[in-house]
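Participant: okay, structure incoming, though there's no sequence with it:
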């Protein structure tokens, strides 16, 4: 009987402590999150063919080299959408990788 009474007393206490620990989430400032997110994106104007190939989905050696060749011939990219000008890169491939890319 004594154990049963103790369990009825301690169960709500432990549940309350557990719930309050789960509810306490760290606060992240939105601006700080955007800086971190932007830093994680691959810069099309600085990446070499090997980095493009290893980072992007559906981009092999030939397409990665074509991206670098296009950049060398036409200058720096002004938009991620400019990748559509490269043979072999279509809208679907660009959309799969858009969130990984930046230009600046």
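Facilitator: Right, received. Where do you want to start? Just so you know, these numbers come straight off a predicted model, no measurement behind them. Residues are numbered from 1 along each chain as shown.
Participant: for the rest of this, base every contact and every neighbour count on C-alpha atoms.
Facilitator: Will do.
Participant: tell me the contacts of residue 40?
Facilitator: Counting by CA atoms under 8 Å, 6 or more residues apart in numbering, residue 40 makes contact with residue 100.
Participant: could you rerun that using 10 Å?
Facilitator: Applying CA atoms under 10 Å, 6 or more residues apart in numbering, we find residue 40 in contact with 34, 99-102.
Participant: here's the one I want to compare it with:
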């Protein structure tokens, strides 16, 4: 039973780490964009359409200007959730660190 709980906890921690991975708007496909909190299928399609029409986004200002529904406030949220433009988060934002847990300690806790 303890091993099952430890395995479930380890899987949960691993999946949380993946959710906070950085995604570059200029390289991501629809699925990767949809994985960012705040981007749904409709916005992901809009981003890909605009990137296909106008080329890669130069910076966050270019991204905000070209993608409908992305303003300063939304850009800040998306950056905090892991979206980057050219590999860079929006100035003044940081991606929240994934919580770390030692699976061995969790297994021996009980």
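Facilitator: Yes, it's here. Remember, predicted model here, so these are calculated numbers, not experimental data.
Participant: one step back: among the contacts of residue 40 of structure 1, which ones are in strands?
Facilitator: 101-102 (DSSP state E).
Participant: can you redo the contacts of residue 40 of structure 1 as CSV with distance to residue 91 of structure 1 and neighbour count?
Facilitator: Output for these, formatted as CSV (distance: CA to CA, whole Å; neighbours: other CA atoms under 10 Å):
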residue, distance to residue 91 of structure 1, neighbour count
34, 25, 11
99, 13, 14
100, 15, 18
101, 14, 18
102, 16, 18
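Participant: could you point out the longest helix in structure 1?
Facilitator: helix 2-23 (DSSP state H).
Participant: excluding covalently adjacent residues, which one is nearest to the spatially most central residue of structure 2?
Facilitator: Ranked by distance to the mean C-alpha position of structure 2 (CA atoms, centre = their mean), the top residue is residue 82 at 3.4 Å. The shortest distance from residue 82 of structure 2 to any non-neighbouring residue, by CA to CA, 6 or more residues apart in numbering, is to residue 22 (4.4 Å).
Participant: pretty sure the one you found sits against residue 87.
Facilitator: Yes: Residue 22 of structure 2 is in contact with residue 87 according to CA atoms under 10 Å; the separation is 8.1 Å.
Participant: residue 80 of structure 1 reaches residue 91, doesn't it?
Facilitator: No: contact criterion CA under 10 Å: residue 80 of structure 1 and residue 91 do not qualify, at 11.1 Å.
Participant: overlap of the contact sets of the two?
Facilitator: When contacts are counted by CA under 10 Å, 6+ apart, residue 80 of structure 1 and residue 91 are jointly contacted by residue 98.
Participant: so for these two, which sits in the more crowded spot?
Facilitator: Of the pair residue 80 of structure 1 and residue 91, residue 80 is the one with more neighbours under other CA atoms under 10 Å, namely 16 against 11.
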